[in-house]
Structure formats: C-alpha cells, structure tokens
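[1] Give me the fold of what follows.
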Amino acid sequence: MITLLTDLDSSYPLWLQISSVAAWVGFVLSLAWVVSRTVSKDTEILRKIVHIGTGNVILLAWWLDIPAILGITASILAGAITLLSYRFPILPGINSVGRKSLGTFFYAVSIGILVAWFWYLNQPYYAALGILIMTWGDGSAALVGQRFGKHKYTVLGGQKSWEGSLSMTFVSFVISSLILYSVQGNIWQTWVVSLIVAVVATVLESFSFLGIDNLTVPLGTAALAFYLNQVMYVTHLTN
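    Here you go, the predicted structure:
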C-alpha cells in the first residue's frame, strides 16, 4: 500500500514548505495580473506566464521534500477549479468559458499523478523532469512557433511549426540533461536518455488535440526516462 505521508519527517518544517509554494504561486499570479494591466491583455501570453511559472513549483516540492499528500491535494483542487472555470468565469484570461481545450485541467492531473508515482519511489526528480519539460519545452515551442514559425505542418488538424518543434527538442534535452546530471552524474546514460526523451517529448507535443499534450508529455517523458535508466542500469550490471 502506498503511504503518502512518509515524507512528513522532512528536515524542513511544514509551514516553510507550504508558505514557500504559496509565495511562489502568488508571485506568478501577481505577475500575470500586472502584465494584463500594463503590458498586454493577450490571453495566450497570460496563459504561458501561468503555465511556465506554476510548473516550477515542482522544483520547490522536490528540493523542500514536500509530502506527496500535499502535492496530490493541490493537484485535485487545481483540477476541480479549472473544470469549473470552463463553465464559470473563475479564471478569466487563463481559461475562457467554453474554451475547447482541457490543457489546464490535464496539467493539474499530470502533476498529481507524477507526485504520487515518483514520491512513492523516492525518485522525485523524474516527476520534476516530466513537469519541467512540459513547462519550459511546450512553453518555448509555443512562443518560438508564434514568433518565428514560418515552416508549418499539421497533425490531427492542429498546426505546428518546425521552428517551435526544434525549440521543444532543444529545451527538453537541456532540462532532462540538467536533472539527470544532478542525480547520476556525467555518465553516458545521462546524455543518451536525455536525447531520446527530448525526441519523444517533441513527438508527443505535436499531438495537442484538446490540450492532451499537457498530460502525455509530462507522463510520457517521466515514465520513459525512468524506464530507460532502469534498463540501462540492469544492462550495465550484467555486462
């Protein structure tokens, strides 16, 4: 049975863990509000600020050893709020009423699943890898694609650009490399796994119907990195 309270004996006090996360989320939402009032009311820009900003909470959860139960609870609450926002103007500028995408909801769900999975395995860095690839990789793909994307292609009715996809590959590789290097060092598996994960992340991101990439990218990349490292480790031991 999964014990979600095993991290409650963290060296960091619970009040510090919660207040740190709350302070960061408050900062991100405040930044989005200021931008909407002073710079741009473009809802896509506001969504990307919140998308990229809130995703980095996973780093705080990892570094501060926040209990899994807190991350899962926050994910459930965020998911419920985003579902309601599709019917009511709870999150104007982030989710518009009737918006034909469940991306924000899938984003919250993916965080909850990854926290439950990899906190239980005591390998939270895989959860961070998946979420940050979605956070920064997808965010960069959208921004680069909108600004510089001149070579378009279509997947299941959704239009992408090669420039945006290449940005997704590059950023995903950098994030995966940094995280794996920090936990397993400068070994060949770090770079090979990161390259494979980056390519797969780009393929998954290209299928973004109804925002499903916000679920498939973080879950797929985290699971792939975990699986490849297990396989390569066993192969190394048997050789």
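
[2] For the rest of this, base every contact and every neighbour count on C-alpha atoms.
    Fine.

[3] show me what contacts residue 107?
    By Cα atoms under 8 Å, 6 or more residues apart in numbering, the residues touching residue 107 are 214, 215.

[4] Does it lie in a helix or a strand, and which?
    Remark: residue 107 resides in helix 103-120, with elements defined by DSSP states H and E.

[5] The next helix or strand after that helix packs against which elements?
    Next in sequence after helix 103-120, counting helices and strands by DSSP H and E, comes helix 124-132. Here helix 124-132 is seen to pack against helix 57-63, helix 103-120, helix 162-184, helix 213-238 when contacts are counted using 3 or more Cα pairs under 8 Å, 6 or more residues apart in numbering; DSSP states H and E.

[6] Now render those helices as a markdown table, adding distance to residue 28.
    A markdown table is the format used below for those (distance: least, Cα to Cα, whole Å):
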| stretch | distance to residue 28 |
| --- | --- |
| helix 57-63 | 10 |
| helix 103-120 | 15 |
| helix 162-184 | 21 |
| helix 213-238 | 19 |
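
[7] out of those, which comes closest to residue 202?
    Each of the helices and strands packed on helix 124-132 has some distance to residue 202 by Cα to Cα; the shortest is helix 162-184, at 5.6 Å.

[8] That closest one: which residues count as buried?
    162-181 (16 or more other Cα atoms under 10 Å).

[9] Identify all contacting residues around that helix.
    Identification of contacts with helix 162-184 by Cα under 8 Å, 6+ apart yields 125, 129, 132-133, 136-138, 140-146, 148-153, 187, 190-191, 194-195, 197-199, 201-202, 206.

[10] Are any of those residues buried, and if so which?
    Among these, those classed as buried by neighbour count (16+ other Cα under 10 Å) are 125, 129, 132-133, 136-138, 140-145, 149, 190-191, 194-195, 197-199, 201-202, 206.

[11] which stretch of helix or strand covers residue 153?
    Using DSSP H and E, residue 153 falls within strand 152-155.

[12] Can you give the contact residues for that strand?
    Under the criterion Cα under 8 Å, 6+ apart, residues 159, 160, 161, 162, 206, 207 lie in contact with strand 152-155.

[13] Stretch 195-204 too?
    Stretch 195-204 is contacted by residues 133, 165-166, 168-173, 176, 213, 216-217, 220-221, 224-225 when judged by Cα under 8 Å, 6+ apart.

[14] Next, the second sequence, to be compared with the first:
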Amino acid sequence: MITSLPILDSISPLWLQISLVAAWIGVLLLIASILNRFSKSGNSEAVRKVVHIGTGNIILLAWWLHIPASVSIGASIVASIVTLLSYRFPILPGINSVGRKSLGTFFYAVSIGLLVAWFWTIEQPQYAVLGILVMTWGDGLAALVGQKLGKHPYKIWGAQKSWEGSSAMAIVSYIVSSLVFLGVQGNIWQTWVVSVPIALAATTLEAYSLYGIDNLTVPIGSAALGFFLIEILPRYLG
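    Predicted coordinates for the structure are as follows:
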C-alpha cells in the first residue's frame, strides 16, 4: 500500500510538517490576493476556484507527511470559525464576499475535518483523500468549465448548471478516484470500475446543491461510497 512519498518520510518533526502546510496556505492566500487585486470584478469566482483547488491539495500533504488527525481536525475547526466570520467581516477578501449567500467555504473546511476524523482514525486515509480531491478538482474545474464553455444550461432547484460543467465534474471525478485507488491498491479491476459510480454520485450531488452544500455532500458522499464499495460490500458478497 502506498501511503506516503519516500522523499517525505524523512520529514518527521511535527513542527516542520505544520510549517510546510502553513507555507502552502500562505502562498495560496498571497496568490488569491494578487489575483483579486489585478483581476476584473467579474472574475471573483475564478479567484475563489483557484483557491478552492489549491487548498484542497492540503489533504495530500497531510496524507504523505502522516500529519496526526488531531492537528488536521484542529485546523479544520479554526478554518471553519474564520470562514464563518468572513461572511460578516472582510477577513478573506476575494474568497468570501461579505453577505454572500453561499456557505461553500465553511462547508469546505468542515468536510476536511469530518473526513479526517473518520478515516484517519480507522487508518484508511485514502478515502478522505479521495473525497476531498473529488470536490477540489471535480467541483472546481466543473465551475470553471461551466462558466467558460457552458452552452447547454439546465436548472435544478432554481440553480443553473450546464451539461459541459457536469460532464467535466464526472470526468475529473473519475480520473481522481482512479488515481487514488491506483496508488493504493494497484492496477486491478476495482480501481477502474468502482471509480465509475463514485464519479456519477459526485456529479449528481454537485448538481443538486444549494448554498454551497455540495462542498459537504460531494466529499463525504464520494468517500463513503468508495469505502462501502471497496471495504464493506466485498465482505457481504464473499
């Protein structure tokens, strides 16, 4: 089972691990600030998605560096509080707008904490990684593709989506799931087959989303489905 990168195994001090993650977050916030300053007002959503994609990859650092669950959960709690405050005060300009109706950033932070608490404690971190990366790359790229290339819109519960964006969500979710399973269990048939229902479920959950709730339902739903299909279902079928 591949759970870390050899080059990172030597990075053992916890303070150094946390410093690397903090540095990554700092770089992302700096990039967001620069993009927000020089981009047009209509590109604020693009700025949020750049940060959305970059932040989600923190879960890979936590996985590879074997950062304890308590540290990641604590960081999630702090991030959740900060994001809630940012909806009332200009703490995260360019990422959250004051008075913005979507709670997506808050749900994003919560989902990371919940998945780490679930899968780190049972020593199955790959499912937390899968869930977060499906949301990070699938949802992030779906929004960008939908905005730039979405020519065939549809509406669900009053929220407008596009078939181009949903297709991007499905394709990226499949690729992400396959790569995670490929790294953990190798090139076996489950790697490629199980990724199909995960991608379809993630796309459906992203389509049926209001107020940014997909940042919670997509990662948890994807991780839970993957865990069920790989770990639970075979026990009953076998």
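
[15] Send over the TM-score of the superposed chains.
    Overlay of the two chains. TM-score (TM-score structural alignment, normalised by the length of structure 2): 0.92; 228 aligned residues with a Cα RMSD of 1.4 Å.

[16] Which part of structure 1 matches the longest helix anywhere in structure 2?
    Longest helix in structure 2 by number of residues (criterion: DSSP state H): helix 14-38. Helix 14-38 of structure 2 corresponds to residues 14-38 in structure 1, going by TM-score structural alignment.

[17] So which bits of the matching stretch are buried?
    14, 17, 20-21, 24-25, 28-29, 31-33, 35-36.

[18] Equivalent analysis for stretch 215-231 of structure 2, please.
    Neighbour-count burial for stretch 215-231 of structure 2, counted by 16+ other Cα under 10 Å, picks out 215-227, 229.

[19] can you check stretch 70-84 of structure 1 too?
    Neighbour counts using 16+ other Cα under 10 Å place 70, 71, 72, 74, 75, 76, 78, 79, 81, 82, 83, 84 of stretch 70-84 of structure 1 among the buried residues.

[20] which other helices and strands contact the longest helix of structure 2?
    Packing partners of helix 14-38 of structure 2 (3+ Cα pairs under 8 Å, 6+ apart): helix 44-56, helix 58-64.

[21] what's the mean distance for the shortest one versus structure 1?
    Compared with structure 1 after fitting, helix 58-64 of structure 2 has a mean deviation of 0.2 Å; criterion: mean Cα distance after the TM-score superposition for structure 1.

[22] Give me the packing partners of that helix, helices and strands only.
    Applying 3+ Cα pairs under 8 Å, 6+ apart, one finds that helix 58-64 of structure 2 contacts helix 14-38, helix 125-133.

[23] Past the last one, which element shows up next along the chain?
    Past helix 125-133 of structure 2, further along toward the C-terminus, the next helix or strand under DSSP H and E is helix 140-149.

[24] about what we covered before: export the helices and strands packed on helix 58-64 of structure 2 to TSV and append columns for distance to residue 65 of structure 2.
    Output for these, formatted as TSV (distance: least, Cα to Cα, whole Å):
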stretch	distance to residue 65 of structure 2
helix 14-38	7
helix 125-133	12
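
[25] for the ones you listed, which one sits closest to residue 53 of structure 2?
    helix 125-133 (8.5 Å).

[26] How far off centre is that closest one?
    Remark: helix 125-133 of structure 2 is offset 8 Å from the chain centroid, using Cα atoms, centre = their mean, to the nearest Å.

[27] Tell me the mean distance between it and structure 1 once they are aligned.
    Helix 125-133 of structure 2 sits 0.6 Å off on average (mean Cα distance after the TM-score superposition for structure 1).

[28] any idea which residue sits dead centre in structure 1?
    In structure 1, the centroid-proximal residue (Cα atoms, centre = their mean) is residue 131; its distance is 2.3 Å.

[29] and it, what is it in contact with?
    Residue 131 of structure 1 makes contact with 55, 58, 110, 111, 218, according to Cα under 8 Å, 6+ apart.

[30] Aligned to it, what sits in structure 2?
    In structure 2, residue 131 of structure 1 lands on residue 132 (TM-score structural alignment).

[31] quick one: that match and residue 119 of structure 2, what's the gap?
    Here the distance between residue 132 of structure 2 and residue 119 of structure 2 works out to 12 Å (Cα to Cα, to the nearest Å).

[32] How about residue 107 of structure 2?
    18 Å.

[33] Surely residue 150 of structure 1 is in a strand?
    No. Residue 150 of structure 1: not assigned to a strand; according to DSSP: H, G, I helix; E, B strand; the rest coil it is coil.

[34] Not counting its neighbours along the chain, what's nearest it?
    Of all residues not flanking residue 150 of structure 1 in the chain, residue 161 sits nearest, at 6.7 Å (Cα to Cα, 6 or more residues apart in numbering).

[35] Show me what residue 205 of structure 1 aligns to in structure 2.
    Using TM-score structural alignment as the criterion, residue 205 of structure 1 maps onto residue 206 of structure 2.

[36] Sticking with that match, tell me its helix or strand.
    Counting by DSSP H and E, residue 206 of structure 2 is part of helix 195-207.

[37] That helix vs structure 1, average distance?
    For helix 195-207 of structure 2, the mean deviation from structure 1 after alignment is 0.4 Å (mean Cα distance after the TM-score superposition for structure 1).
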